[in-house]
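A.B. asks: with the sequence up front, the predicted model follows.
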Amino acid sequence: MTPPPRIALTGIGVRLPGGVHGPDRLWDALVTGRDLTGPIPPARWERMLPQLSSDQVPERPWVAGVIDDVDAFDHGFFGVPAHEAARMDPQQRLALEVAVEALADAGIPLTSLAGTATGVWAGVAAPDQAALALRSGAPVRMADLSGLTFSMLANRVSYHLDLRGPSITVDTACSAAGTALHLARRALQSGEVDTAIVIGVNLLRHPGITAGFADAGVLAPDGTCRPFDARGQGYVRGEAALALVLRRTDTATRSRDRVYALVSGSAVNTDGRSPAGLYAPRAAAQRDLLRAAYADADLAPASVDYILAHGTGTAAGDAAEGRALAQVAATARADRLPVGSVKSVFGHAEGASALVGTAAAALAVHHGVLPPVPNHTRLRPSLARLPLRVPTRPEPWPQTSRPRTAGVSAFGLGGSNVHIVLEQAPGTPPAEETAASPAHRLLAVSAPSEVRLRGTAAAWAPVVADADLGATASTAQHRRAHEKVRAAVVVSSAGQAAEALSALAGGHAHPALVGPHTAPEKPGRLVWMFAGHGSQHADMAATCYAALPVFRQALEEARAALAAHLGRQPWRPGEPITGFET
């Protein structure tokens, strides 16, 4: 039986605690093994919940992983009226931001998706906005209603990008984002969509919900999450917003996309009626889940190199998960199975946690490094004899003759479980070799406004300084939308490009900088024309002919059309000039 096609993960948009913004900073946070959680100051509740009186703001400084600047939102860029942006669920605002960032990371111009059957699947579980709107006593307006239903989270993204594919929000508690990814993968495999955007968001807006988790005894009383550790007493809540761009591998190959990892398998199931109760994890169901996911990937469960576990740090959760892994994925191994968790870095992102784990595992597979788990010293006694281990420092990927593989688990509070299987992607095809390279490159920069243009230039300047100028210019030209306000940098080195971008960011002139200018509402078509009194010099246009495939193809088509009228093949750039009148 032919295994289902792998799905390529080509873009990552990230907002996580500790100022982690983008996949590069995410990887840095993972490999350095920092705990980015900390006390939530009371001022945060007061700022985010103005309708609460001072005696309703908790005195206890609970610990959590908190995202910075969650209220900063460019409503004009997203076409949301200011009054609506102020009242809409902030999880929707973050979903819009990370979706756009993931598409930029994937090199997909936003305008290229308009009208296509691109789908959006979102996972979310935090009901804080609905609780706030109903508690405040103020009249409920349409902008509030959009925050009372989770469906709008996916719908906002589909609307902004003018997408025509499925637009679905999933709530299976802590497995929500992973279940959304599973559904998106199925739609890609069936051909229902060519591109899928998967989103996971979790924000802590209402202190009463955190108080409820504390009363339930699942939060660590010492404010530290210690997955699988003998000292673990619970988890720490966390905020997160992530978006992943998924494409079928044939689409990604045709587009020459950079691929972080392949999603080679996935499965969802539920605990059913657990003898320990609705909220208790069930090892038997997790064993079934693992077997189903690796069967879906056409891989033996024991062949997996690394597991990014759910890993909450609770006694019951760690024990059930550890037993399931030992009985399915850690059998017949010469060494102990490496098991990690991101919850001791960012906190438990609940509805978004599966996407945090998937992004982290994909980067680990991509870089070939096992990230450490902070706050871990020794395994729980219940796990000590199992063939499992927890990395406490960055490690090279285990030696293997196969593509690197990793699994990601997420388990919902009510028993909804998901496991994702990731696999190392083949290398990105090299760029086409050209006979000649232009002496100068044109780096296009654009944004919806001059303010955002300067911000983009400021962000690009330090990156361009150390990048391949040709690849950067090509990406800017072909893999980003060209917005209303535009500038161009014409340079011969990455250092010059960084200088010109810095000048643009500061509003200064630079010899290599053209613009900024505002593009016309209806731009004309571009035509290359070499007119006048015949050839101005021998080998005119030879550089363009050698370096630009589209130009070369057009010239060859013109040669073929002229040959019938001239009785001979016209001269092409680079050929000796013989037998022609000059």
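C.D. replies: That came through, no problem. Numbers count the residues shown, from 1 in each chain.
A.B. asks: from here on, just use CA atoms for contacts and neighbour counts.
C.D. replies: Noted.
A.B. asks: how near is residue 56 to residue 206?
C.D. replies: Taking Cα to Cα, to the nearest Å as the measure, residue 56 falls 11 Å from residue 206.
A.B. asks: looking at the two, which is more packed in?
C.D. replies: Using other Cα atoms under 10 Å as the criterion, residue 56 and residue 206 rank with residue 206 on top: 20 against 12.
A.B. asks: is it true that that one touches residue 128?
C.D. replies: Yes - Residue 206 is in contact with residue 128 according to Cα atoms under 8 Å; the separation is 5.5 Å.
A.B. asks: before we go on, here's another structure to hold up against the first:
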Amino acid sequence: MATDSAQNTKLVAALRSALKENERLRGRNRELDRRSDPVAVVGMGCRLPGGVDSPEGLWDLVEQGTDAIGPFPEDRGWDLDAVLGGSEPLSAMDQGGFLEGAADFDAAFFGISPKEAAAMDPQQRLLLELSWEALERAGIDPSSLAGTPTGVYVGLMAAEYGPRLSDAPEDGHLLTGTMPSVASGRIAYTLGLAGPALTVDTACSSSLVALHLAVRALRERECSLALVGGATVMGTPGVLAEFSRKQGLSADGRCRAFGAGANGTGFAEGAGALVLERLSDARRNGHRVLALVRGSAVNQDGASNGLTAPNGPSQVSVVRAALDDAGISPDGVDAVEAHGTGTTLGDPIEAQALIEAYGGERGAPLLVGSLKSNIGHTQAAAGVSGVVKAVQSLLHGTVAPTLHAEEPSTHVDWDSGAVRLATRAHPLPDLGRPARIGVSSFGISGTNAHVILEAPPAEAADTGAPASARESGPVPAPRTLPFVVSARGEEALRTQAARLSAHLGAAPATDPGREPEGGPGEHAALVATARALATTRARLEDRAVVLASDTGGLTAALDALAEGRPDAALVRGRADTGGSVAFVFSGQGSQRLGMGRGLYEAHPAFARALDEAVDALDCHLPRPLRTVMWAREGTAEAELLDQTLYTQAGVFAVEVAVVRLLESLGVVPDHVVGHSIGELAAAYAAGVFTLEDAAALVAARGALMQDLPEGGAMVAVQAEEREARQAVARSGGQLSVAAVNAPDSVVLSGEETAVAALADHFARQGRRTKRLTVSRAFHSPLMDPMLGAFARAAERVSYHRPVLPLVSNLTGARAGEEVREHGYWVRHVREAVRFADGVAHLHKAGVTEFVEVGPGGVLSSMVQSCLGGDRGARVTALLGGERDEQRGFAEGLAALHARGAHVDWSAYLPPGPVTALPTYPFQRERYWMNPPAGGRVVVETGAGATAAGGGAAPGARADLTALGDDERTEALLDLVRRESAALLGHASPRDVRSDQGFLEMGLDSLGAVRLGERLSAATGLDVSATTVFDHPEPRVLAAHLSAELAPEDIDASQAAGGDERVRAALARIPVDRLRSAGLLEALLALDTGVAAGDAGEDGAAEEEGANTDVDSMDVDDLMRMVYGRD
């Protein structure tokens, strides 16, 4: 026993040791994986002197050897006479690398009010726009990153924009507008990013240090993606004055980097942004890899020759640390984009450090250059600008020339190592390994950074498909392709279209897949463009979809959109996230030969669903359903489709497949309603039946009706239900009202003579009548002989509680537990179809989008009649008419998308590569705070120059209460828009849309307080910030205030206010968010007064309590509940 115990102890110890060793090895493997998975640059954006607004523009500038130094800007409120004139000017340099339009910004795009935009440091504004652009260039929809662990790393120096905080306008925006830390936080806030957000200030090395930190964070899995940026805009000439005192500026503002004529640095402005991702993730996501960050390092000069003096040994050390991080030797780097400021002290120290670190034994000399020779020293943006240039050099295989250095500095021993100044363009050497370029950036406070970039692997360089697409193999694309374009504002949408058309026209023939129109590769190129538009661009409010199958049709429609002309291939709309969606299922009479065949050929999801439905039905039918549906016209089989047995089965099968296709595209209903046999398809969609049970019930229904003797008639009559029923009662014949299709449209059904006589009665009164092409009189007493047999068939079916609100044909209201009983479906055969009541119920419940999913498009006109011309509700027929089926379906999806429905276009198109696209056309306006003049800060916005301050002009409550309801509401709407415009800094109330959310237009909580105060003063009402946000659009708020000013209608106004409040909440929250949170039904019940018990007796008490809780919440509580925030 003792021996066994000792052996067991040894065994346990050995196991423990082995487990610890395994854990250590796993940790080591994770570390190796982190080090062996390089970080990739997948997107870039920049704004630099010389009008450079893209990485391609920067390459054109440096490749052509352009000098971008120019005169001082005249639009910043600077006293240029004092800055440049006199015997002792503030600035020792008389030119510089200044940005054009540094004051310009698209505030509305980012939901920022004009006043806040004017208070924002232009560096923050530039970084917002460039982050968006860089993500688009990376093939990433910026809006898709919300909630993801994406990091933001921004390099900035001290801001000099705007007045002192103590002199700021009383808008509360200058603090956040000028704090450097807010630059990174604002990007994260605007895009909803949840990763680290840091602003780095190490002076001139800030943005390269930010890049180093981002690389480390990606390696350590602190973030999944990283935005890196840097920006410098000189809000005042203060930095120029200070460096002039230090005698550090070049007289003409030019950096003669490493040149014999170097005489000081030339300060400049600029901004850049990078998107970084682990290489493995970039490959998996199909993102084009521009370059790899092979290694990086940061260090400090420490106690050297002076706080601001460069330190050669520290520079050597940081280069060697970066080489060690990259795991390469010095001769593995081909060129260096140097700091190169053009100073007589700094350049020689840097050059000698490069010679010591890189200039040993090499196969080819190290090429050294500096972007500062072209554009000047962009300060905090210098590092990121150098990276953009270096990446472009790797992509083009060329080192661009450095200017103003034809004669190298005589203070450098150029012969002491294999280092050469690139005074002309040099091709990167082909040494059988990837080309590499180092980038240096040194801060005046002593923080040094060096990054080593590597050309991307060949398989990752091209724009590719996600890994899942490459593995799944080719999938055919539909003939008609959707090209989705969106923007914020009509002008931006038109500009977007113009830029896309020009881009397509200018695309070189060498692009992958680009061939002359009609060539075999044209369609593949178009698919890549459609896919890029669908997957790499945000879906904004103003929308258009071009449906085209060739380049000519696409560009013609884009040109029409750009010019404001209609085009048959163009679908336009504006997204409205309020309201909900109902699917409408048609019944007998919507069938047609070939129905579903076009979708079957184009969409695998439809084909799979139709196959399943047909298989479930065929075991109950004498002939295979597909051979009947797709029979050749004029054949005996084609005639079978009009027989009830095949008609009802075919319509059901196609509707099931259309719903499944829509689900695969992300289009799902909030409600379903059918017409006659269509209700069985609607019930299947709502989960009442399994497919097999539904098929058995549909087949039994059709077969039993088919077995009835032929005879009887059905006639559509222009008449109200009441008068039709009275006429039926007086006739005494064997007939009934079979359907109420619209308020003034019914269908009479029954014995032929009786129906004909009653139809003639209405025709003599001038009413429209139309005999329906049917062989039997459905929903009439003539159906009675089949009811017993059908009841027995229905008893064999299992029924389930609907998972979606299903509207009953029998009641015209939401169905309850009765649909789980077979007797309901027996009554359904015999009783009238109350379709008009069903549509009215849905309309009242907040449905604004009715989507007909049947094969014939026969119900859309009925729905429109029921809606009574309400422009807020739309009807879309996906199939039917004379349209090609694929084209018609695409047009229907495009219409839904244009009006704000979620359509997953990536699922509509096969997986594959995407192509590069133009970036968003920001609609910029001028925003600038000029220095104090006469004791007042002058703020320039898109509305023009105004002195800070102002107040509301109070109105007269008596005048408002004396107006009629409509007039009072419009007057209050004008008031709300006027006060909102004044608060936000708009030039005119017309700039405030009546249907735009206050949050969307940039009104924050402080602004809501001030708006409430102004409206209280003008109306005499108590208008709080909560009131503003509970009624979150100008029109909704005006309607609420109008009701408050009508005391005689207080009860009605309170009820209306409750409805209004819920609708406002719905309008603010996308329906899919409500549905996923389980809140949609509760809100709709509040809005429509539907009793909680309608969902079933067993859930009545629970739902009633839930509705009470929701009713007690304000809108902000609802928002937090929907989005899962405390």
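C.D. replies: Structure's in. What do you need? All values reported here derive from a predicted model rather than from experimental measurement.
A.B. asks: what helix or strand does the alignment partner in the second structure of residue 154 of the first structure sit in?
C.D. replies: Aligned against the second structure by TM-score structural alignment, residue 154 of the first structure finds its counterpart in residue 184. In the assignment (DSSP states H and E), residue 184 of the second structure maps to helix 180-191.
A.B. asks: and that helix against the first structure, how far off on average?
C.D. replies: Aligned to the first structure and superposed, helix 180-191 of the second structure gives a mean residue distance of 0.8 Å (mean Cα distance after the TM-score superposition for the first structure).
A.B. asks: which parts of that helix are buried?
C.D. replies: Across helix 180-191 of the second structure, burial judged by 16 or more other Cα atoms under 10 Å covers 180-188, 191.
A.B. asks: in CSV: those, plus distance to residue 242 of the second structure.
C.D. replies: As requested, these are exported to CSV (distance: Cα to Cα, whole Å):
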residue, distance to residue 242 of the second structure
180, 20
181, 24
182, 26
183, 25
184, 27
185, 29
186, 30
187, 31
188, 33
191, 37
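A.B. asks: for the counterpart of residue 46 of the second structure in the first structure, give its distance to residue 21 of the first structure.
C.D. replies: Residue pairing (TM-score structural alignment): residue 46 of the second structure is matched to residue 14 of the first structure. Residue 14 of the first structure is 5 Å from residue 21 of the first structure, where distance means Cα to Cα.
A.B. asks: who has more neighbours out of these two?
C.D. replies: Between residue 14 of the first structure and residue 21, residue 14 has the larger neighbour count (other Cα under 10 Å), namely 28 against 19.
A.B. asks: if we can go back for a sec, against residue 270 of the second structure, how distant is the match of residue 154 of the first structure?
C.D. replies: 17 Å.
A.B. asks: same check on residue 350 of the second structure?
C.D. replies: Distance, residue 350 of the second structure to residue 270 of the second structure, using Cα to Cα: 23 Å.
A.B. asks: and for residue 624 of the second structure?
C.D. replies: 70 Å.
A.B. asks: what about these two, which has more around it?
C.D. replies: Between residue 624 of the second structure and residue 270, residue 270 has the larger neighbour count (other Cα under 10 Å), namely 32 against 15.
A.B. asks: to which residue of the first structure is that one aligned?
C.D. replies: Residue 270 of the second structure maps onto residue 240 in the first structure, by TM-score structural alignment.
A.B. asks: for its match, what are its contacts?
C.D. replies: Counting by Cα atoms under 8 Å, 6 or more residues apart in numbering, residue 240 of the first structure touches 14-17, 67, 200-203, 349, 352-353, 356.
A.B. asks: mind listing which of those are in strands?
C.D. replies: 14-16, 200-202 (DSSP state E).
A.B. asks: can you flag the buried ones in the residues you listed?
C.D. replies: Applying 16+ other Cα under 10 Å to those flags 14-16, 200-202 as buried.
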